[in-house]
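the following comprises the amino acid sequence and a computationally predicted model.
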Amino acid sequence: MKRLALILAFAACATSDDSPPPIDEQPIVDAPVEQPDFCNATDPRTVPVTVVATPEAGETPYTSVLARAQTSIDLQVYLMGYGGILDHLKDKARAGVRVRVMLDGSKRDTNQKYFDILVAAGAQVKWSDPKFSYFHAKFFIVDGKTAVMSTGNYSKSFSIDRERNFVATDSDPADIADLVTLFEADWAGTTPAITCTRMVISPVNARERILAVINGAQETLDIESMQFADWGVRNAVKARALAGVDVRVMLADPSWIDANAYAVTFLKELGVPVKWMPHMHTKMLVADGKVAYVGSENFSQTSLDKNREVGVILVEESSIAPMVETFDKDWLIGTSL
């Protein structure tokens, strides 16, 4: 009996000491915060993308970043041109910075002289892989830290000083890592291993991401584009217009871009106002003033599905505001079609 009493006593003590405190006395442990994986185009950035319009901004958005290069410049462009960009590439290559440039091989008649100039300065230069209909991306990465993407090519006298374009400067580490991966794969002639990215890349994910921005518009949709030829894009815009979204479209002159002639008819039948202005070369759209796309992708089937192209989806207010401001200014001076 004494042994049983001791066992019961010890059991009672153990039960008393080991029992959890009442619920209202237990410490509160915060649930782990889920970190964004940057697989979605609208995942937040650590550093907002800076967007400016040309010709107003001139060459500065390009040359100010190139001037800071200490170790490397990796660049892809459809058409190179004379001006500050080419001059900085030459100077940096001569100064010992590793400069690698990829030019569109289908435009050798235009790009060959720049190819030769860059090689003579010490840069490494390659032609694009012919598997792409056009190597139409326009971006460069400096020191693996900052990328500059644009809707326009690199001729100062024409693309930069005359055309309507946008330039986006991106220093977000995840975006830069993806662009480095893309460049290295294209340089090596391999398929980029990019399955989780914010970026808009043709022919990887551009179609679905641009359509997602259009399909998400609830109140307003502003489109400013050199081309409006792709039927998937056209039908997505049609659906938004029929749903009551206020759509406005700025295009390049139909006498320059043949596909825009029918695009105008298509849009006007929907009651969508369409305007044009000279030297319209940009590729951008803004939905509800809250989500935007800007990049090298035209709204054409070739551009979305067969080219190498690069762009971004933006949700940061500071990034979108210059695009909205520029569109509104262009709309005021545009010519109705």
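Looks like it came in fine.

drop to CA atoms for contacts and neighbour counts, all remaining ones
Will do.

next SSE after the helix or strand where residue 87 lies?
Element membership of residue 87 [criterion: DSSP states H and E] is helix 84-94. As assigned by DSSP H and E, the chain's next helix or strand after helix 84-94 is strand 98-103.

which residues are in contact with that next one?
Here strand 98-103 makes contact (Cα atoms under 8 Å, 6 or more residues apart in numbering) with 71-80, 89, 92-93, 111, 115, 122-128, 135, 187.

ditto for stretch 247-264
220-229, 237, 240-241, 272-281, 331, 334, 337.

rerun at 6 Å
The contact list for stretch 247-264, computed with Cα atoms under 6 Å, 6 or more residues apart in numbering, reads 220-226, 229, 272-276, 280.

possible to save those residues as JSON lines with secondary structure, neighbour count and distance to residue 177?
Compiled in JSON lines, the contacts of stretch 247-264 are given as follows (DSSP: H, G, I helix; E, B strand; the rest coil; neighbours: other Cα atoms under 10 Å; distance: Cα to Cα, whole Å):
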{"residue": "220", "secondary structure": "strand", "neighbour count": "18", "distance to residue 177": "33"}
{"residue": "221", "secondary structure": "strand", "neighbour count": "25", "distance to residue 177": "31"}
{"residue": "222", "secondary structure": "strand", "neighbour count": "24", "distance to residue 177": "30"}
{"residue": "223", "secondary structure": "strand", "neighbour count": "23", "distance to residue 177": "29"}
{"residue": "224", "secondary structure": "strand", "neighbour count": "29", "distance to residue 177": "29"}
{"residue": "225", "secondary structure": "strand", "neighbour count": "25", "distance to residue 177": "28"}
{"residue": "226", "secondary structure": "coil", "neighbour count": "27", "distance to residue 177": "29"}
{"residue": "229", "secondary structure": "coil", "neighbour count": "20", "distance to residue 177": "32"}
{"residue": "272", "secondary structure": "coil", "neighbour count": "19", "distance to residue 177": "40"}
{"residue": "273", "secondary structure": "coil", "neighbour count": "16", "distance to residue 177": "40"}
{"residue": "274", "secondary structure": "strand", "neighbour count": "22", "distance to residue 177": "38"}
{"residue": "275", "secondary structure": "strand", "neighbour count": "20", "distance to residue 177": "38"}
{"residue": "276", "secondary structure": "strand", "neighbour count": "24", "distance to residue 177": "37"}
{"residue": "280", "secondary structure": "strand", "neighbour count": "20", "distance to residue 177": "31"}
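
ok, structure two:
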Amino acid sequence: MRAPLLLLSLGLLLARPALADFAARGVELVHTVPVETALATPDLRDPTVVWSELFDAANKEIVIAQFYAASQRGARFERVIERLAAAGARGVRIRFLLEERGKSISDPATVARLRRIPNLELRYLEYGKLSADGIIHAKYLVVDGKAAYLGSQNFDWRAFEHIHETGVRIDDATVAAQMQAIFDYDWRAQDLLAHGQSVAAPARTVASDAASATASAGARPDVYLVASPAAFTPGAVRDAEAELVRLLGQAREEVAVQLLDYAPLSYGPNHTRPYYAVIDDAVRAAAARGVKVKLMVSNWNTEEPAIHYLQSLAVLPNVEVRIVTLPPAAQGVIPFARVIHSKLMVVDGRTAWIGTSNWAGGYLDRSRNLELVLNDARFAARLLQLHRQTWDSPYAAPIDVVRRYPKPLKGG
């Protein structure tokens, strides 16, 4: 009986899709496929599996930073909270940092459940007191200071079931340590601000380019972390805003981008939208020198005045803009779901950018966000396939440069 069983086991193993984990480089591409869509990625693991695995492997400490927290009974995401609770129950220290301005969209019952987890301490940081008008928009976690995850997924059941999301599991000790240092700085800032004390700017290591920045931090130049805002990022982690502009400036052939929102606008008082040209200038300059720009955004990006800037971008030579509208769920309206939320870029088929920031003012200049950059042709090729799958799907449509788009119903 052993031979047939061995052959059966071998057959099942060969029949499984090869996971695109890029283990040799310590980075695994992770993807949330919105249910009831045709956007299948069988070679990429689901974040519920990856997050649960990370929590199960924790021995000493888990740190989590998120904009808000929300779950509901029966959702896939419940597995993640259960594994987090199991880690706390076996003695793992858990520090959970949420954005103060995210309280209004957090689910009180979920927050209460988190607070009941043994060995878990939850804090709210009003990031705007640290960086004017900024928020904690990063979505990441670090386990035992050596393994990490960052991506577009909020700590939200919808992000694991009804939203197009992309992230990376990171088994690179240097990058994980940098993420831990950023968390520790923000955690300490919350403590100081809560006691009415000032927060000193962190020690920074200035480097002339990304390669020297990562080398000075002991990292590999092919995989490195960038973060924002620069003024409140410790160590040798490069400024995300400056690095994004640099990478766009180096593009020679094609830039493929997927975002929730793109606009050369920031967020000001009384719902005003001050002009923010940094990224838009870099994109337009790339197109002007012949780089093909393929920008894909969500249908939430059709609100005014952002839509007019997208339309003006789309009339330029070498620029294509597509708007993605996912079908509603069979169960009915789900507020703030059924949307593409991934934040990714592929430059010339060789450099990949995955992170937590929308491309608009207030994110890369004032808010806490993290991105991972990989100079790896194989990883970039898989990320480009992910981009093309949605780009070529029936959910994506070229922007109409003269249409007056209706206001998107983000909340149902």
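Thanks, I have the structure now. No experiment lies behind these values; they were computed from the predicted model shown.

could you redo the contacts of stretch 247-264 of the first structure as JSON lines and give each row distance to residue 141 of the first structure?
Conversion of these to JSON lines gives the following (distance: Cα to Cα, whole Å):
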{"residue": "220", "distance to residue 141 of the first structure": "34"}
{"residue": "221", "distance to residue 141 of the first structure": "31"}
{"residue": "222", "distance to residue 141 of the first structure": "29"}
{"residue": "223", "distance to residue 141 of the first structure": "28"}
{"residue": "224", "distance to residue 141 of the first structure": "26"}
{"residue": "225", "distance to residue 141 of the first structure": "25"}
{"residue": "226", "distance to residue 141 of the first structure": "25"}
{"residue": "229", "distance to residue 141 of the first structure": "30"}
{"residue": "272", "distance to residue 141 of the first structure": "39"}
{"residue": "273", "distance to residue 141 of the first structure": "38"}
{"residue": "274", "distance to residue 141 of the first structure": "36"}
{"residue": "275", "distance to residue 141 of the first structure": "35"}
{"residue": "276", "distance to residue 141 of the first structure": "33"}
{"residue": "280", "distance to residue 141 of the first structure": "26"}
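
next structured bit after the helix or strand hosting residue 179 of the second structure?
Assigned by DSSP H and E, residue 179 of the second structure belongs to helix 173-194. Going down the chain from helix 173-194 of the second structure, the next helix or strand is helix 210-216, by DSSP H and E.

run the angle between the helix or strand following that next one and helix 173-194 for me.
The first helix or strand that comes after helix 210-216 of the second structure along the chain, using DSSP H and E, is strand 223-228. Strand 223-228 of the second structure runs at 20 degrees relative to helix 173-194, counting by axes from the mean of the first three to the mean of the last three Cα atoms, to 10 degrees.

so what's the residue nearest to residue 141 of the first structure when sequence neighbours are not counted up against?
Of all residues beyond its chain neighbours, the one nearest residue 141 of the first structure is residue 147 (4.3 Å), with distances taken as Cα to Cα, 6 or more residues apart in numbering. Contact partners of residue 147 of the first structure, counting by Cα under 6 Å, 6+ apart, are 140-141, 169-170.

could you dump those residues to TSV with secondary structure and neighbour count?
Conversion of the contacts of residue 147 of the first structure to TSV gives the following (DSSP: H, G, I helix; E, B strand; the rest coil; neighbours: other Cα atoms under 10 Å):
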residue	secondary structure	neighbour count
140	strand	25
141	strand	25
169	strand	22
170	strand	21
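
looking at those, which is nearest residue 285 of the first structure?
residue 169 (17.5 Å; Cα to Cα).

need the nearest residue in space to the closest one, chain neighbours excluded.
residue 148 is the one closest to residue 169 of the first structure (Cα to Cα, 6+ apart), at 4.5 Å.

same thing with residue 143 of the first structure?
Among residues not flanking residue 143 of the first structure along the chain, residue 72 sits closest, at 4.8 Å (Cα to Cα, 6+ apart).

what's the counterpart of that neighbour in the second structure?
Aligned by TM-score structural alignment, residue 72 of the first structure pairs with residue 61 of the second structure.

list the contacts of its match.
Per Cα under 6 Å, 6+ apart, neighbours of residue 61 of the second structure: 92-94, 143-144.

aligned counterpart of residue 389 of the second structure in the first structure, please.
So, by TM-score structural alignment, residue 389 of the second structure is matched to residue 329.

tell me how many other residues surround its match.
11 (other Cα atoms under 10 Å).

check residue 52 of the second structure too.
Using other Cα under 10 Å: residue 52 of the second structure sits among 18 other residues.

ok, it touching residue 80?
Yes - assessed by Cα atoms under 6 Å, residue 52 of the second structure is found in contact with residue 80 at 5.3 Å.

for the second structure, which segments count as helices?
For the second structure, the helices defined by DSSP state H occupy 2-15, 47-57, 78-89, 108-116, 173-194, 210-216, 240-250, 278-288, 306-314, 377-391.

Throw these into TSV and include distance to residue 229 of the second structure, thanks.
Listed next are those as TSV, based on distance: least, Cα to Cα, whole Å:
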stretch	distance to residue 229 of the second structure
helix 2-15	45
helix 47-57	26
helix 78-89	29
helix 108-116	27
helix 173-194	11
helix 210-216	16
helix 240-250	8
helix 278-288	14
helix 306-314	23
helix 377-391	26
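
closest to residue 321 of the first structure among the contacts of residue 147 of the first structure?
residue 169 (14.7 Å).
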